[in-house]
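Trainee: Whatever this is, show me its structure:
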Amino acid sequence: MSDALVDRYDLFVFDLDGVVYVGSEAVPGAVPALRRLRERGAGVAYATNNASRRAPAVAELISGLGAPADADEVITAAQATARVLAARLEAGSRVLIVGADALADEVTDVGLVAVRSADEKPVAVVQGYGPEVGWKQLAEGCVAVLGGALWIATNGDRTLPSPRGPLPGNGALVAALATAVGRQPDLVVGKPEPALFEDAARLRGAQRPIVVGDRLDTDIEGANRAGMDSLLVLTGVTRPEDLRDVPPEHRPTFVAPDLGGLFDDSAVPFEEFGKSE
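Mentor: Predicted coordinates for the structure are as follows:
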């Protein structure tokens, strides 16, 4: 058997922001790597904490960059959060959306009623990243949470990558609301919780999945919680200097400069990368 990672695993679960694209631009080397995986017939899934797009839109974005992707290969934290809400609430319950319309659509699809005003007496608040989230939406969330509503966040990512560098992510917006209401969310659904990765493996019947991500505190910790191997690529948030004194829960199995590490010897075990530094 080849030593290349591509020959060791039957499913490759990719994070998106910082791994496949940054903003609307492809990460260098990502598209050729994804094409090569497709040509080999390898299993591919995309697991994203970003709640601002629905699965078909995410697949369209990936395809528009030149890499093949289908909507059923995409698993979003917004989808997972909507399922959690549906399991906890009665059908038809009102849920206040602090986030993008895509999050509201996911909530609607599971039989709940998405609202934008605390005056509509929502029984829950769901908060996810959206570029339009600002004071007005946070104020509605504040009123609803202080009024006793259940508060669920799609994820706690403090930043998200952009061509200009890291920008505030949903975790930063959650922190703003937490400061106002004096407490943390009742539940955070997305990575590093293992559900997205476990769903991807289960839906595809994978026996040897590997998670590919750029964040130690979400992608890598989530893979470790799910009992899966991981590849950290240095194309997004994490820099080489961040790999010094990494706690066990944040240690990837392998580290590579980019997705080319799936096919060549540029991917090295974490322990070896640490020694080389």
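Trainee: going forward, measure contacts and count neighbours with C-alpha atoms only.
Mentor: Will do.
Trainee: Next one: the residue lying closest to residue 168 once chain neighbours are set aside from residue 167, what distance?
Mentor: Using Cα to Cα, 6 or more residues apart in numbering and skipping the chain neighbours, the partner closest in space to residue 168 is residue 159 (4.5 Å). Distance of residue 159 to residue 167, computed by Cα to Cα, to the nearest Å: 5 Å.
Trainee: More neighbours: the two, which one.
Mentor: residue 159 (16 against 13; other Cα atoms under 10 Å).
Trainee: right, and the more buried one touches residue 175 too?
Mentor: No: applying Cα atoms under 8 Å as the test, residue 159 and residue 175 come out as separate, 11.8 Å apart.
Trainee: one more to line up against the first:
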Amino acid sequence: MAGHSKWANIKHRKGAQDKKRGKVFMQLAKEIYVAAKQGGGDPEMNAHLRKAIDKAKANNVPNDNIDRAVAKATGSLEGVNYEELTYEGYGPAGVAILVETLTDNKNRTVGEVRTAFNKNGGNLGESGSVAFMFDRKGYLVIDREEYPDVDEEELMLEAVEAGADEMETNEDSFEIYTDPQSFQEVREALEASDYNFATAEVTFFPQTRTHLEGADAEKMVKLINALEDLEDVQEVYHNLEADDEIMEQL
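Mentor: Okay, the predicted model is just below:
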């Protein structure tokens, strides 16, 4: 029985990993579809598409999936029309949440998002109810281990000259922040200097954070995970602050 139990646990764990991997592939394929639909199927002429393809390749999305998403968007294949929608709401104890979705069925998506909020101690809010609590920025992370001899001051000057707003140096990384409109220009300038990025994206940062402990923190983790498990959800942003043990559950 012990062996059977162990095998059952392994199968369950692998099944969960495969499910999550499949969802990531689908999310990234949708991003490619939208980018190609809006700006054309040539990544050399479409910076948004190039960024989406780079992100997909970094997550080991097969080339066939990438090509199929571009083909659907450009009319080479029969496809569906996706719409980008953002939902706003509150979690336990007033934690602010932004949910970015990509969907071909708005009614299905809003229903699933609302259910996730309601079942996990949150409330879906009106448009504009929490968005003002976040700043949208370009975010580039360079792994210091990959560049042990880099001169911090020179890197910062190069990033700022390219259009970056600021750079923070941590024990294991350099974090560069840009205006969303300057993101691609800064990225390309640093790539031309042979820098690789551990992370390169335009994302949301909370202006302030809400610290939770105990049951409220656990509820918040369940809400975030429930939202991220939804097929149409691309990203979940929040201003939760909690102990490391809690944050590692996300």
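Trainee: What TM-score do the two superposed chains give?
Mentor: TM-score of the superposed chains, computed with TM-score structural alignment, normalised by the length of the second structure, equals 0.26; 118 aligned residues with a Cα RMSD of 6.2 Å.
Trainee: which SSE is residue 200 of the first structure in?
Mentor: Secondary structure assigned from DSSP states H and E places residue 200 of the first structure in helix 195-204.
Trainee: now for the helix or strand following that helix, which elements pack on it?
Mentor: Next helix or strand after helix 195-204 of the first structure toward the C-terminus (DSSP H and E): strand 209-213. Under the contact criterion of 3 or more Cα pairs under 8 Å, 6 or more residues apart in numbering; DSSP states H and E, strand 209-213 of the first structure touches strand 11-14, strand 229-233.
Trainee: before we move on, which element is residue 158 of the second structure in?
Mentor: With DSSP H and E as criterion, residue 158 of the second structure is part of helix 152-162.
Trainee: Show me what that helix is packed against.
Mentor: Partner elements for helix 152-162 of the second structure (3+ Cα pairs under 8 Å, 6+ apart): strand 164-169, helix 183-192.
Trainee: Which one, of those, ends up nearest to residue 71 of the second structure?
Mentor: helix 183-192 (24.2 Å; Cα to Cα).
Trainee: quick one: residue 124 of the first structure and residue 172 of the first structure, what's the gap?
Mentor: From residue 124 of the first structure to residue 172 of the first structure the distance is 20 Å (Cα to Cα).
Trainee: Show me which of those two is the more surrounded one.
Mentor: Higher neighbour count among residue 124 of the first structure and residue 172: residue 124, with 24 against 16, using other Cα under 10 Å.
Trainee: Tell me which residues touch that one, please.
Mentor: 94-96, 144-145, 149-152 (Cα atoms under 8 Å, 6 or more residues apart in numbering).
Trainee: Just give me the closest of those to residue 80 of the first structure.
Mentor: Closest to residue 80 of the first structure, out of all of these and judged by Cα to Cα, is residue 152, at 11.3 Å.
Trainee: Just the element for that closest one, please.
Mentor: strand 150-153.
Trainee: Tell me the first helix or strand C-terminal of that strand.
Mentor: According to DSSP H and E, the helix or strand after strand 150-153 of the first structure is strand 159-160.
Trainee: Give me the next element, helix or strand, following that following strand.
Mentor: From strand 159-160 of the first structure, the next helix or strand downstream (DSSP H and E) is strand 167-168.
Trainee: what comes up buried for the helix or strand that that following strand is followed by?
Mentor: The element immediately downstream of strand 167-168 of the first structure (helix or strand, assigned by DSSP H and E) is helix 170-181. Neighbour counts using 16 or more other Cα atoms under 10 Å place 170-175, 177, 180-181 of helix 170-181 of the first structure among the buried residues.
Trainee: Pipe these into a markdown table and attach distance to residue 202 of the first structure per row.
Mentor: Formatted as a markdown table, the buried residues of helix 170-181 of the first structure follow (distance: Cα to Cα, whole Å):
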| residue | distance to residue 202 of the first structure |
| --- | --- |
| 170 | 27 |
| 171 | 28 |
| 172 | 31 |
| 173 | 32 |
| 174 | 30 |
| 175 | 33 |
| 177 | 35 |
| 180 | 39 |
| 181 | 38 |
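Trainee: For residue 64 of the first structure, state which of those is nearest.
Mentor: residue 170 (25.3 Å).
Trainee: Surely that closest one touches residue 177?
Mentor: No: counting by Cα under 8 Å, residue 170 of the first structure does not reach residue 177; the two are 10.7 Å apart.
Trainee: Give me the number of neighbouring residues for residue 39 of the second structure.
Mentor: 16.
Trainee: And it, how far from residue 29 of the second structure?
Mentor: Distance from residue 39 of the second structure to residue 29 of the second structure, by Cα to Cα: 15 Å.
Trainee: How about residue 96 of the second structure?
Mentor: Taking Cα to Cα, one finds residue 96 of the second structure at 28 Å from residue 29 of the second structure.
Trainee: what angle sits between the strand with the most length in the second structure and helix 183-192?
Mentor: In the second structure, taking DSSP state E as the definition, the longest strand is strand 134-143. Relative orientation of strand 134-143 of the second structure versus helix 183-192 (axes from the mean of the first three to the mean of the last three Cα atoms, to 10 degrees): 10 degrees.
Trainee: same for whichever strand or helix holds residue 60 of the first structure, what does it pack against?
Mentor: Applying DSSP H and E as the criterion places residue 60 of the first structure in helix 55-65. Packing partners of helix 55-65 of the first structure (3+ Cα pairs under 8 Å, 6+ apart): strand 74-76.
Trainee: Give me the next element, helix or strand, following the strand it packs on.
Mentor: helix 77-88.
Trainee: how about that following helix: buried residues?
Mentor: 77-86.
Trainee: could you dump those residues to JSON lines with distance to residue 139 of the first structure?
Mentor: Putting the buried residues of helix 77-88 of the first structure into JSON lines (distance: Cα to Cα, whole Å) gives the following:
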{"residue": "77", "distance to residue 139 of the first structure": "23"}
{"residue": "78", "distance to residue 139 of the first structure": "21"}
{"residue": "79", "distance to residue 139 of the first structure": "24"}
{"residue": "80", "distance to residue 139 of the first structure": "25"}
{"residue": "81", "distance to residue 139 of the first structure": "21"}
{"residue": "82", "distance to residue 139 of the first structure": "22"}
{"residue": "83", "distance to residue 139 of the first structure": "25"}
{"residue": "84", "distance to residue 139 of the first structure": "24"}
{"residue": "85", "distance to residue 139 of the first structure": "21"}
{"residue": "86", "distance to residue 139 of the first structure": "24"}
